[in-house]
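J.: Sequence and predicted structure are below.
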Amino acid sequence: MSDIHINQVLAQMRTMSIEAGAKPVAGNDSGEFAAMLKDSIDAVNQTQKTASALSTAFETGRSDVSLAEVMIASQKAQVSFQAMLQVRNKLVDAYKDVMSMSM
């Protein structure tokens, strides 16, 4: 690498360092993300509980629960669980990528 390229890279690094130092320190963003993730998991759990309760009610012969309601609730629970599973997989992949980066 020539001296010109090295000097350009060093100048860019200094500029980025100054810009990074000028930005305000972020608050507790990880807490907000964790809360959002927990709320999402709780919503999926509630969807699964509702589907299970409807299924049990239909199996016991309650007349106010139709098969269509049970099937729709079951499919909603399955789709929401699959979506949560895909989000988890993406988070694990991102974590592995970050951990494999060399410093």
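T.: Happy to help now that I have it.
J.: C-alpha from now on. contacts and neighbour counts both.
T.: Fine.
J.: tally of neighbours for Q12?
T.: The number of residues packed near Q12 is 12, by other CA atoms under 10 Å.
J.: this is the comparison structure:
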Amino acid sequence: MSDAISSILSQIRAHEMRSRSVLADAPPSGAIAPGPAGAKPGEGAGFTQTLNRAMDGVSKAQNDAGALAQAFELGDPRADLARVMVAMQQSQVAFRATVEVRNRLVQAYQDVMNMPV
């Protein structure tokens, strides 16, 4: 389980490093730079976007595994049992890792909120 969490965290860190390199290539602060569609001014590729991409990846893995399982049940020759089982396990591990990351974030938030001022 800790390998899956480490994998998710390394993916988040990689996304963060990529977003930092994009921000480093940005024009000076006085210049107007085009941003992502729907982004508010001053809002870069931050933690929220990285977390959303990770959640989208988990959702995609679950949807792909479900579609592959359905294809196997319908008798599609391209969907063999081994591929279905591997896809299901990958989606399950990704979901469990996401839940663990969420639990740790909630715990960290609670720890910060309980700190004396």
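T.: Here it is on my side, so go on. Just so we're clear, the structure is a prediction, and the values are computed from it rather than from any experiment.
J.: Mind checking how well the two chains overlap by TM-score?
T.: Once the chains are laid over each other, their TM-score by TM-score structural alignment, normalised by the length of structure 1 reads 0.70; 76 aligned residues with a CA RMSD of 1.4 Å.
J.: helix or strand for the residue nearest in space to the middle of structure 2, which one?
T.: Residue closest to the average C-alpha location in structure 2 (CA atoms, centre = their mean): A54, at 0.7 Å. Assigning secondary structure by DSSP states H and E places A54 of structure 2 in helix 47-73.
J.: Which part of structure 1 matches that helix?
T.: Aligned by TM-score structural alignment, helix 47-73 of structure 2 falls on residues 33-59 of structure 1.
J.: Check the mean deviation of the matching stretch from structure 2.
T.: Following the fit onto structure 2, the mean deviation recorded for stretch 33-59 of structure 1 is 0.3 Å by mean CA distance after the TM-score superposition for structure 1.
J.: Show me what counts as buried in that stretch.
T.: V44, T47, Q48, T50, A51, S52, L54, S55, A57, F58 (16 or more other CA atoms under 10 Å).
J.: what's the closest of those residues to V9 of structure 1?
T.: For the buried residues of stretch 33-59 of structure 1, the closest approach to V9 of structure 1 (CA to CA) belongs to V44, at 47.8 Å.
J.: how far is the match of helix 47-73 of structure 2 from where the chain is centred?
T.: Distance of stretch 33-59 of structure 1 from its chain centroid, counting by CA atoms, centre = their mean, to the nearest Å, is 16 Å.
J.: Same question for stretch 3-12 of structure 2.
T.: On CA atoms, centre = their mean, the centre of stretch 3-12 of structure 2 falls 10 Å from the chain's centre.
J.: residues in structure 1 aligned with it?
T.: Under TM-score structural alignment, there's no match for stretch 3-12 of structure 2.
J.: Okay, buried residues for that stretch please.
T.: Quick answer for stretch 3-12 of structure 2 (16+ other CA under 10 Å): A4, I5, I8, L9, I12.
J.: Give me the contacts around that stretch.
T.: Defining contact as CA atoms under 8 Å, 6 or more residues apart in numbering, one finds that stretch 3-12 of structure 2 is touched by T50, L51, A54, V93, A94, A97, T98, E100, V101.
J.: could you redo the last one with a cut-off of 7 Å?
T.: T50, V93, A97 (CA atoms under 7 Å, 6 or more residues apart in numbering).
J.: can you check stretch 87-97 of structure 2 too?
T.: A4, I5, V58, A61, Q62, A65.
J.: Distance to V106 of structure 2 for the residues you listed - can I get that in a markdown table?
T.: Formatted as a markdown table, these follow (distance: CA to CA, whole Å):
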| residue | distance to V106 of structure 2 |
| --- | --- |
| A4 | 19 |
| I5 | 15 |
| V58 | 19 |
| A61 | 24 |
| Q62 | 23 |
| A65 | 28 |
